[in-house]
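>>> The sequence isn't on hand, but the structure is:
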């Protein structure tokens, strides 16, 4: 994307000449009418909007005031790229700078995009000091030089970039609502299903533990071994891209190499915020791929159940927190009690009704994917615009 910008009227300035690092202290939050706390964990990389915050009622040692139209920048571990635009009064962590534009020279709505630019982050990273928790200081950030457009052009640029941002947020909300609709719809269909009940274990030809194997070339068969990253991004289908190559025996391979319709169940993993028990389903034309020892392979008996029907039941269990009832925690890792989990019963309706449910779910999934594809395309367009604006001639 090219904006055909005429930068001949832009002026070279230092960041500190047009931006103030405001360090206003608030001791009495109640008198100041402040009830929100912004910590580093409330700032999401790549997200300008602050959607989460803490409550002042729970107590805090933070004293730095945040005002609307300020741009927040996480000075600790700047490589995390935490930048946010304040829309409400709050207090924030001392690890967060509160930048305020000198509006004689720079518009407040232009500032967050400058701070989000690759050029600003390159400077911040280059001036960070410390090994375990590097920080960048205001003195070094103030020396960052860039070309500043006139105010009228800043307004035009900011309007364009905020339009990108609003549309991206809208697409994200659309995806969230579609997923909520999918969950509600599928739950209702499972709950209203009519047919015989079967134990989940009995609906499977086999339930097999995964293996890690040996280094590539050391055994009889080389395969791709699924790792924890296989679940990244809330995916549905098995994608072994980036998985390590491991070596196993022919006997191990015979039962564990994934076939279309196989379900991979997470046996160990998760966290306090994320339940264990995620599932993936194998699509066609996979390279030789196996689950590893923190997973279980469930191979549905197609004479009894459609693999996708069983998959969506298990996925809904995870989405709605059912798997937490079967989790046992050791240190920071949850382990799923698989025998108990798959001993539960499931109503299995006619083949026609199973396929109808799966088809309705697929329609919603395609709608979600369309919104996500549009969001990715918008992100690429926004990135190109940012490069054109802040990346020099």
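Everything's here; your move. Given the structure is predicted, the values throughout are model-derived calculations rather than measurements. Numbers count the residues shown, from 1 in each chain.

>>> going forward, measure contacts and count neighbours with C-alpha atoms only.
Noted.

>>> and residue 112, what does it touch?
Listed by C-alpha atoms under 8 Å, 6 or more residues apart in numbering, the contact partners of residue 112 are 48, 71, 83, 84, 85.

>>> Skipping its backbone neighbours, what lies nearest the third one in space?
Of all residues not flanking residue 83 in the chain, residue 73 sits nearest, at 4.7 Å (C-alpha to C-alpha, 6 or more residues apart in numbering).

>>> now the fourth one
Nearest-residue entry for residue 84: residue 48, 4.1 Å, with adjacent residues in sequence omitted and distances by C-alpha to C-alpha, 6+ apart.

>>> in what helix or strand does that neighbour lie?
Assessed by DSSP states H and E, residue 48 sits outside every helix and strand.

>>> close enough to count as contact, it and residue 81?
No: the pair residue 48 / residue 81 is not scored as a contact, 10.6 Å apart, by C-alpha atoms under 8 Å.

>>> Buried ones only from the contacts of residue 112, please, as a PyMOL command.
Per 16 or more other C-alpha atoms under 10 Å, the buried members of the contacts of residue 112 correspond to this PyMOL selection:
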select buried, resi 48+71+83+84+85
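
>>> could I get the contacts of residue 112 as a markdown table with distance to residue 256?
Listed next are the contacts of residue 112 as a markdown table, based on distance: C-alpha to C-alpha, whole Å:
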| residue | distance to residue 256 |
| --- | --- |
| 48 | 45 |
| 71 | 52 |
| 83 | 45 |
| 84 | 46 |
| 85 | 49 |
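
>>> ok, the contacts of residue 112 vs residue 326, which is closest?
residue 48 (37.6 Å; C-alpha to C-alpha).

>>> The structure to be compared is supplied as follows:
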């Protein structure tokens, strides 16, 4: 892109270029509009709305929005949610419906303004409330920024929407790759590789005749994390040995965000809860299907009392085969079904010990794991592309929309 011409940029307020629309729909389920958008459907940084619900069960009055309007999350503003609708529908009253002023803005430029760091810094500084900070339109309308000519707006919008298009396409590819992995797991965990004869087992379904069916306790050891009497949150320190909690069981592995730590003295005291590479940690409360494989990075860390540790007997079962089986939709559905309790469902060592696992030969386990690992590597590459493109997009928003501040 050629150097931007900043000579004709003018200072304006958000209220000059956007209108707050307050049209209402009394009975959304009978209105003819099919799509309902709540704040949970909005994702930080997304220029467009990609998720929505149905109006079928929406009985109270809602705001009306039209294609091209931007829904701006006015509650919990630290989540930075502002996305454009590509369809008509209704939305929660916790969102502002903003419509661009065509006399001053080109189509597609308002979402860029509303996703800039400068706008969100201003919004959070002018939001009120305690646990759930809210923004008021009268404050947002006074946000001042520099606005280029429409010609420059179009040039900037073309660049940033091209980056958005790359993100959307990669997210679609990622979803397809994840779906393909589930299909492959269903095939591999029921038919294996190269088998022609199968048997029906009431615990695991159809599997090759040669495969054994084992209780998890027969092929691994299972241990619950330290209970409150052994470890309290007050024992946590600012540095030392990390402790993995339920919050660190991510979709794609163990995360290291905001890890708590314990001292070397406490680590020695809790030596029986030290993790090894190849262990698998399970959530035992709440989302009982959440589990992650412990990598070399996490070896020597501890796990918390709300987790269970599965340590595979690697002479009988390989960690990568077992952790992939735990990610299989059939297994996840089974865990949710057998968990005890209501809203806070839970599992324990006894329940997990009695889970039945199909066990191929170790060689076939390695072959199955290798196939799924290749898919995982494709998924990881797509995720990396998405994250790097998102970072580039935000960098460009802040650079291209505020050239006077350089």
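Received the coordinates, thanks. For clarity, every value in this text was computed on a predicted model and none was experimentally measured.

>>> circling back: ok, now which ones touch the residue nearest to residue 84 of the first structure?
Contact partners of residue 48 of the first structure, counting by C-alpha under 8 Å, 6+ apart, are 83, 84, 85, 112.

>>> sorry, back to before: distance of the residue nearest to residue 83 of the first structure from residue 328 of the first structure?
Residue 73 of the first structure sits 39 Å away from residue 328 of the first structure when distances are taken as C-alpha to C-alpha, to the nearest Å.

>>> of these two, who's got more company?
residue 73 (22 against 14; other C-alpha atoms under 10 Å).

>>> Can you say which helix or strand has the more buried one in it?
strand 71-74.

>>> Superposed on the second structure, what's the mean shift for the helix or strand just after that strand?
Tracing the chain C-terminally past strand 71-74 of the first structure and defining elements by DSSP H and E, one meets strand 83-85 next. Mean deviation of strand 83-85 of the first structure from its aligned counterpart in the second structure after superposition (mean C-alpha distance after the TM-score superposition for the first structure): 0.7 Å.

>>> Where in the second structure does strand 83-85 of the first structure fall?
Counting by TM-score structural alignment, strand 83-85 of the first structure falls onto residues 82-84 of the second structure.

>>> ok, residue 150 of the second structure touching residue 105?
Yes: checked against C-alpha under 8 Å, the pair residue 150 of the second structure and residue 105 is within contact range at 6.5 Å.

>>> Who has more neighbours out of those two?
Neighbours were counted for residue 150 of the second structure and for residue 105 using other C-alpha under 10 Å; residue 105 has more, 20 against 16.

>>> Check the secondary structure at the more buried one for me.
Per DSSP: H, G, I helix; E, B strand; the rest coil, the local secondary structure of residue 105 of the second structure is coil.

>>> And it, how far from residue 21 of the second structure?
Using C-alpha to C-alpha, residue 105 of the second structure is found at 17 Å from residue 21 of the second structure.

>>> go on, residue 173 of the second structure?
35 Å.

>>> for residue 254 of the second structure, same thing?
43 Å.

>>> quick one, which of these two is more surrounded?
Shown here are residue 254 of the second structure and residue 21; by other C-alpha under 10 Å, residue 254 has more neighbours (21 against 15).

>>> could you show me where the strands are in the stretch 1-150 of the first structure, in order?
Secondary structure of the stretch 1-150 of the first structure, counting by DSSP state E, counting those that start in this stretch: strands at 11-14, 19-21, 36-38, 54-55, 64-66, 71-74, 83-85, 90-92, 96-101, 145-148.

>>> how close does the shortest one sit to the second structure?
Averaged over the aligned pairs, strand 54-55 of the first structure sits 2.8 Å from the second structure after superposition, using mean C-alpha distance after the TM-score superposition for the first structure.

>>> I'd like the distance from that strand to the chain centre, please.
Strand 54-55 of the first structure sits 22 Å away from the centroid of its parent chain (C-alpha atoms, centre = their mean, to the nearest Å).

>>> Which elements pack onto it?
With contacts defined as 3 or more C-alpha pairs under 8 Å, 6 or more residues apart in numbering; DSSP states H and E, strand 54-55 of the first structure has these neighbours: strand 36-38.

>>> which strands and helices sit next to the strand it packs on?
Checking 3+ C-alpha pairs under 8 Å, 6+ apart, strand 36-38 of the first structure ends up next to strand 54-55, strand 90-92.

>>> what does that strand contact?
By C-alpha under 8 Å, 6+ apart, strand 36-38 of the first structure touches 52, 53, 54, 55, 56, 62, 89, 90, 91, 92, 93.

>>> average offset between that strand and the second structure?
Looks like 2.0 Å for strand 36-38 of the first structure (mean C-alpha distance after the TM-score superposition for the first structure).

>>> follow-up on the earlier one: which stretch among the strands of the stretch 1-150 of the first structure comes nearest residue 353 of the first structure?
strand 54-55 (45.8 Å).

>>> check contacts around the residue nearest in space to the middle of the second structure.
Residue closest to the average C-alpha location in the second structure (C-alpha atoms, centre = their mean): residue 251, at 7.4 Å. Residue 251 of the second structure sits next to residue 290 when contact means C-alpha under 8 Å, 6+ apart.

>>> Surely residue 334 of the first structure touches residue 323?
No: with contact defined as C-alpha under 8 Å, residue 334 of the first structure does not reach residue 323; the gap is 10.4 Å.
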